[in-house]
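Enquirer: sharing a model prediction with you, sequence too.
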Amino acid sequence: MKPVHRHTLVAGSLLLCLNTTTWVQAEPLTDFDQFRSYPYMDRSYREAKNGNWKEVERLMRHLLSNVPQNDEARALLVQSLVKQQRYEEAVQTLPDSPANSDTLLNLRLAWIEQDPPDRKQVEQWIASSNPDHRVQLWQAYSASLAKRGGAASAHDWLAQLPPKGDEQALQQARANWSEQLRDWDGTIKELAPLAANQQLDAQSWQRLANAYVQRLDEQPLQQLLQTAPSPEAARKTRLAMVDRAIAMGQAQQAQRWLQSLPPADLADPAQRQRLWELARQTGDSATVQRLSAELQRPCLETADWLSRRDPQAALSQLKSCQPIDNPQAWLVLAQRLQATDLLQTTRLPEPWDTRRREHLLDVWQDEGRSDKVMAYLASQPQTADVVKRRAELLQASDHNTEAAAFWERHYQQTGNLDSLNQATYLALKAGQQEHAQQLLESAFDRHGGKLPPPLLQRLAGLYAASTPTAAQQQRVVSLLNRVDPATRGQLLAQLAENGQCGAVQQAIGDHPQAAGDYRALGRCAMPERPGEAVVYYQTAERMGDQNTRLPLAYALEAAGDSAGALAIWRSIPDAELSDNARLTASRGALNIGDTQTAERYWQLSRTRGANEWTLGAAIADAQGDHTLALQRQRSALQLVPDAEHYYAASVTAQKAGELQQSTEWLAEATRREPNNPRYRADYGVRLAGAETKAARAGSIPYLQRATQDFPEDYRLGETLAWRYDEVEDSASARKELRRVIDLEQNPVAADDEDGSMEARRYRQRRAHESLSRRDTVTIASTWSPAGISTNDILRPDDSTGTQRRSSSQNVQLAMWDHALGDEPSRAGSTLSVYGRVLLGGMGRSSYAESLGTGVGLRYKPWGTANINFYGEIYKQSQFDDQDNHGLSLGQMLVPDKVSDQAEDHRNDGHTTTDYLLRTTASFLDQGRFRNDWRVDESDWEERFLYLDAAWWTKAGDHQWLSRFQQGHTWKLPFNGAQTIMPYGFLEFATQDPSNDWRQDLRTGLGLRWQWWFDDDVYNAYRAHLTVRTEYQQALGGNLYEGGNGVLVGVELNF
């Protein structure tokens, strides 16, 4: 029932109740009350007639406030509220009395229908209503819930409503909602108990039956059918069960229920057809066979169906069928059922009878009765079919030569190209390439090149494996234009593999199209142009050619992209890689530093020649296992090694610490391949570092060639210069250094392990300056509290009565040193003549009180040690105490004053002459502790241990001085090469004037400033100015009477 109709019905019944007077049986109104009520009632009826219910409500409320016992007015007020759908107020207005129960029910039903009240309100009504009214209320409210919230809301509310004499009605109502929700379990749960008690009406019975059908629940449905309200209802339920089972794919269940239909239904052809289809689905052979006969289905159709399920029944069925109806189907069934006897006794129309005979031959052959088959075929006329069959049988029995002859005969009889394919295939297999090629060329020319792909491929393979003649070259071009892309690509690849790249280029032209074209071009580009090959192979791969992955990997490796190649090697299973591929992958992995992968691929390979052992050694060396690497190199050299193997072994032996073995192998590599510049260079460098001088001298010829082969390698030039110097060929050493210095003006090498490029240049220029220096001039002045830091001091003269005290003194020195010989230096050894002038004075303000001059020879025997031997004629002049006078510092700067002072010494001074033998040495001042400018360092350490021993042979006096000094030098942020160094020192001096030994031990702290200058393109700084000041603290001794104080020194060397 539609909601609007229901609303109309409820409202109408409500108004009918309100218009009756059965509920207004109160005491009659007094005349006065009737009089007072009349105007309002009259007007209200008129307003109600006009539908003005608001006004009716107002009038009646006013009237009831004056005449509350007027029930007619109350009824009209309720009516107005209902008309306004204000049901709650209408209910509150209407007295709750038994006489008003029906009216109140209708009013509540209308309220539920139009504007449902709160759920608790409805449940209160239901709880306080009689059974009939109760059912109507929950029916109405559940319908309202379903309308607003769906069937689930109605069902859930009814499920929680406690029964009160209406349990059966509730169960039926809940079953109805469950059915709408397709909750078949819920429907069964509600109705099954009623069915057990036989309390179902026809509608509920049908609802329960439908739930069982939906669940395909057979047993309870069978029981329910026994209480069916009518046979027709049972019949429809059975049909529904059949339809449901079919829909759910339960063919056996559908078949059972279909067979349970009444005989009248089973006699229906449509139902029998359904039963036949279900029997086929369930594999019920007996039913299928029976119904097929009843429905007059084709005999062969039934036999075909039975052949897959019941071969015996199918064979029985086939014997009753007529072959003429469908010879092909009959033959297929006979073959499937292996009805050999039936095949032998039955004749079929052609071509099926021929196939029947062929099948019989196949059966005999499968049974191993080949002799019977061959005898039968030989006895038959040698038609094309017979010849073909004999060729097939011979090929199957591995009689390939005879089979090839029969295939060729069949080709000649029929022109069948498949037979030519077999004939040429077997001919090639038997080694008859020329005959196969003749057959293929003949067929190619006869058919204008239009042959099947296998034949074209075979002919292409023959051409690619040989050098085609001019005529054959034309066929190759024609082949390439006719074959499919795969065959064309294979032909091009074979041509390229055999080095026939001219033919490949001619066939492809300037515009390659297919992937095979690019693959062939890539092969032709290898190995001379691997980068070009990579581009071709990658293009082929992008076009879908997967056969280019391995060639692409080789090309990438050859082009230097080992990482790209290794990615491809890793994507291919190890079992599919050849030994060569594994070794190539190993080499590529080694190139990119993946030593574990390199070792794994090397271990997977099986080839172990000299090259392979060398590769294994390189892998072990990269892993840091130099012992294993050397072991593998020895294995390589035990085979058939060449110079390269000896060279690689020498490198490995050097890393393993076996330098002697490394040198021997490097010598062997150079002997085997004397024109290899790399071997010569390395061998020269190795000899240059040998332990013996003779061996080092032997490196010069190799280094000379190496500097010609690698003129850009500054290390070779430096090494050659050092060897020239060692063999006392300073001129060649300087020449080579100049060449290296010129090279470094446009360097090809940046920083190295020894420092920056600028430091390297400075090192080369310093070496050239040392080899070039012949003259050295030193000018120095020292102001000291007692002694000074060398033995370049004026001797005390006992004849004058002088005595060394702890007063300050100063000494000025001017010295010139000139190297003798054709070259200034010979392997670091020098012999030079020198002359010096010394001026001395007591105190800090008196100069030139004493004058000393000396001329001598200096010999430095070793280039590796800073040790010098001196022999000198020394002459000294000193004034007597009464004539002693000196110069001031300003006068020292005036040459005439200095000349006059020297003349005074010559005329008035006390002069002594002696012979000086002297030795000096300096240790701990080489390498990183040297006193030299550093290009690429901002600060550094300096130290020295200076030893000085002197013997005045005539006077018999001895002097000894030792000084250890260490400091830290910083560059100054000024123009020019300037440094400052704070330092500390410990100094010991001893002298024995008049055989009276005196000693002094002192220490102190000082600060030194140096400025380096005067350099050019080939020479580092040749001059430097040094200014130092230090505080000296005496620790003991009587030589200087414990004099403490500040020493200041200035020295210029150039």
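Expert: Now that the structure is in, tell me what you want to look at.
Enquirer: only C-alpha atoms from now on, for both contacts and neighbour counts.
Expert: Noted.
Enquirer: what about Asn791, which SS state?
Expert: Under DSSP: H, G, I helix; E, B strand; the rest coil, Asn791 falls in the coil class.
Enquirer: any idea how far it is from Ser784?
Expert: Per CA to CA, to the nearest Å, Asn791 is found 13 Å from Ser784.
Enquirer: please, which helix or strand holds the residue lying closest to Ala507 once chain neighbours are set aside?
Expert: If you skip the residues right next to it in sequence, Ala507 has Val477 as its closest partner in space, 6.1 Å away by CA to CA, 6 or more residues apart in numbering. Element membership for Val477, per DSSP states H and E: helix 470-482.
Enquirer: in the next helix or strand after that helix, what counts as buried?
Expert: For helix 470-482, the following helix or strand on the C-terminal side (DSSP H and E) is helix 485-497. Buried residues in helix 485-497, counting neighbours by 16 or more other CA atoms under 10 Å, are found at 485, 487-496.
Enquirer: now helix 485-497 and helix 470-482, what's the angle there?
Expert: Interaxial angle of helix 485-497 relative to helix 470-482 (axes from the mean of the first three to the mean of the last three CA atoms, to 10 degrees): 140 degrees.
Enquirer: here comes the other one, which I'd like you to weigh against the first:
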Amino acid sequence: MKFNLKALILLSLVTLPSFFHVASAENTPEEARSFQEFLTYPHVEKGLSAIANHDYGRAVAEFKQARSWSTERPETALYLANAYNLDGQYQNAVEVLEAQLIYTPKNATVISALGNNRKAYDLQLLEKGRALENNISELQTYLADNKPFFFDAYDEHGWVDLLAKAFAKEPERILSFTPHFATNQAYQDQIVLEAALTSGNQVFASAYIKELASKLNKDPQLVEFLSYQLAKDGGTAQAIQILMQAYPFVDASPQLQKKLVLRLATMIEQNPKLVSTTELGILAKPMNSFDLRGIQANLFAALKNCSVVRSLLSDFSIPHSETEWRLLGQCYQVNQPGLAEYAYQKAMAMNPNIVNTRAYAYQAFAVKNYSQSLSAWRSMDIKEMSNQDLESAALTAISAQEPQYALDYLAQLDQRSAPKDALYWWLEAQLELKEYPSIAAEDLKKAIALAPTVAYYTQLASIQQELNQTTEATSSLEAALKLDPSNTNTQASLAYAYYQNGQMVQARTLFLSANQAQPDDSRAIKQLAYTDQKLGLNEEALKYTELAIDDYHLQAPDDLTAENQNQLFGLQRMHEDLTRRWTFSVDATGGNQVTTVPNSGQPGLTSRSYSQAEAAYRLGDPAIDDGKTFSAYSRVFAGSGTLNTALPLYAPMAAAGFRWKPIGSQNINLAVEEQTPLDHVAGNQTQAMLRASASFLNSGAYSDDWHPTGPGWVAQNLYLDAAHYMTSGLTSLTSDYRISYHDKIVIGQTIEPYTHLQLNTLNNQVNHDLRVGLGVRWNYWSGNTQYNAYPSKVYIGLEAQHAFTTYLNEKNVIFLSLGGRW
């Protein structure tokens, strides 16, 4: 900075004569002053003349000489400093003026001149450095050799800029200079960190931030400045480190603290991998205001850490904001969906906007509160609902059994000409399902074409089964299983379809797979029992039957439904049948007149009384193959003979033969036997008999077997019998339809009133015998175990008959019957 030369000369000429007189204020003795004036005056005059001639070097020499004779006077210091200034020697000017301040510390002129020269010296250093900017090595040497103390913050900032340029790859050397202005100290911290980042020196950056810890903790403004600048320049990791270093910013004002917490939360939310588990633990500790806890909760909600969110917002004594209730709703969704619904409801109550209402509608649907979910959907302006919202609302309406609203939402989609996705067609299928299953099936096929899912295929298969499209249903289930081969429900459904189609091997494979995946699934266990029974794998069938029975017995008897009890009894009956080899039976009748004896050992027999005892043994291995059996049997039977007695003890005969049940699902028996008389009564002879018999209409609910549920049951049976005697040529045909009601007395006992219509024909009789019977029986079942249904049954009955037409002498008869099976 140059002084005004003309003004300075003029000032000197005017003031020079009195110059030394003015100095008397400095309390210099009069003689000494006079002598100093004598010595310095010539040099001052020569120095001013040299300045006028622009000979600044000569001026400096003269003023130095004058200064040597008057070392304490401010005037000589000002002349010399000005000469140095004019000659560009600002540092020397500064040194002279600083020395003068020791003697005259309050001299305003000296202070002003010192400030101007300091500024000039700072600028001189700065300009020298800037002149070297294109030669980094020289600039580095220059900066290393000079450590100026700047009195102007702007100039000091410029020096720091030079350091940043010179040591861009050596951030530690930037620290060789220490700024004394606070703004430049913060700026130096910034450029040091930026240089470290630019040069890839992450280790140094991290270490330097740690060194700044105490400063950061005391200066939240510095934290704000550095974190902002670093984040802006791509140093997000370092910005987070700085913020974490000063967290929780207790020395900051509430506004700045909230700003810094929000900045930190936002950075972490966007860069979650930049913080450690330990740091997250620090951030999880509740802060001292609900505003800050709300920011924390938002952060951890974004990080999917709901346990922390719940902890931060667990103090319900403090009113929660709408956003916080929504966050709680999000965090309760998985483990506590009911509380999630409550939280969303609170948010909606505070602000029933579309965001909160939508969230509540979805959550209410998730907890199957379909009516409230539908109410929420209906409260929304349909024009503001997205296409997805409309589909979800339609789904809710169908779930709430309010199909008319579903129709409205789907109609709105149609009005918008919205693309019809898979869910749309599935929803259409649900609306058509009851009345138009064929149309529903077509809708599901459209859904599958767009987005095949296991659920779509499974429902399509169910409709196809309802439409008796068994092949198509099986194909649909096969397609579903291809989508998810490990889906045990699909495996079981397809296995059942195979079972229904008679594809037992395929069914068993899938049932086994489902059972391996879910060993406790009772449905798969039961179906394995049935399937193995169908395949004749009796040992396996027994194993699964026992497992299924055990599963029922784990439940309290009172907890078993009627269906459960019937299924349990069916399994026990199957178990008993699979383990049976021997069957023993006894039958006997005795009446007041001769009558026909249906289902007797001698078809076509007419007798007043009759009795027989039989033992049958199932041959083969297995003894029973899917209901098919082949048995050897032997029996003894007798009747009233020629004595016409009510005691069936006469004309006894022995018979032995084979009985074949060729169809497992039908009670049809074919037999061949040889009958041999035991008393050799005249007329009796050994003969062979061929026989076919069958029972129909007596399965399931109408069987004579014990029924575990209800007070009783209706039973019926159509019995058909055809027999031919090879020796005599006699042929007998019998048809008997019987219907009864079993009235339970106690468990295992019934009183059974019944009636039946019976037709008998013989090829040696012209007429046939048609009669009706009315009677009552007492039945008693016994011998059941945990796994076996009643293997034994005995009965005693009384019956009256009337023949409409007959080849016998009497039309009316009363007789007693009894029998048993073991």
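Expert: In hand now; what should we look at? Remember, predicted model here, so these are calculated numbers, not experimental data.
Enquirer: let me see the TM-score of these two.
Expert: Scored against TM-score structural alignment, normalised by the length of structure 2, the superposed chains reach a TM-score of 0.61; 577 aligned residues with a CA RMSD of 4.4 Å.
Enquirer: compare Asn791 and Ser784 of structure 1 and say which one has the larger neighbour count.
Expert: Taking neighbours as other CA atoms under 10 Å, Asn791 of structure 1 and Ser784 compare with Ser784 leading, 28 against 17.
Enquirer: in terms of helices and strands, where is the residue most central in space within structure 2?
Expert: The residue lying closest to the centre of structure 2 (CA atoms, centre = their mean) is Val334, at 7.3 Å. Under the criterion DSSP H and E, no helix or strand holds Val334 of structure 2.
Enquirer: ok, it - contacts?
Expert: Contact partners of Val334 of structure 2, counting by CA atoms under 8 Å, 6 or more residues apart in numbering, are absent.
Enquirer: which residue lines up with Gly787 of structure 1 in structure 2?
Expert: Using TM-score structural alignment, the partner of Gly787 of structure 1 in structure 2 is Thr595.
Enquirer: buried set for the helix or strand where that match lies?
Expert: Using DSSP H and E, Thr595 of structure 2 sits within strand 582-596. Neighbour-count burial for strand 582-596 of structure 2, counted by 16+ other CA under 10 Å, picks out 583-591, 593-596.
Enquirer: can you redo those as CSV, where the extra columns are distance to Lys368 of structure 2?
Expert: Formatted as CSV, the buried residues of strand 582-596 of structure 2 follow (distance: CA to CA, whole Å):
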residue, distance to Lys368 of structure 2
Thr583, 55
Phe584, 58
Ser585, 58
Val586, 60
Asp587, 61
Ala588, 63
Thr589, 64
Gly590, 67
Gly591, 68
Gln593, 72
Val594, 71
Thr595, 68
Thr596, 66
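Enquirer: in those, find the pair that's most separated.
Expert: Largest separation among the buried residues of strand 582-596 of structure 2 by CA to CA: Thr583 and Gln593, giving 31.3 Å.
Enquirer: tell me which residue of structure 1 lines up with Pro791 of structure 2.
Expert: In structure 1, Pro791 of structure 2 lands on Arg1022 (TM-score structural alignment).
Enquirer: cool, and Glu478 of structure 2?
Expert: The alignment partner of Glu478 of structure 2 in structure 1, by TM-score structural alignment, is Ala667.
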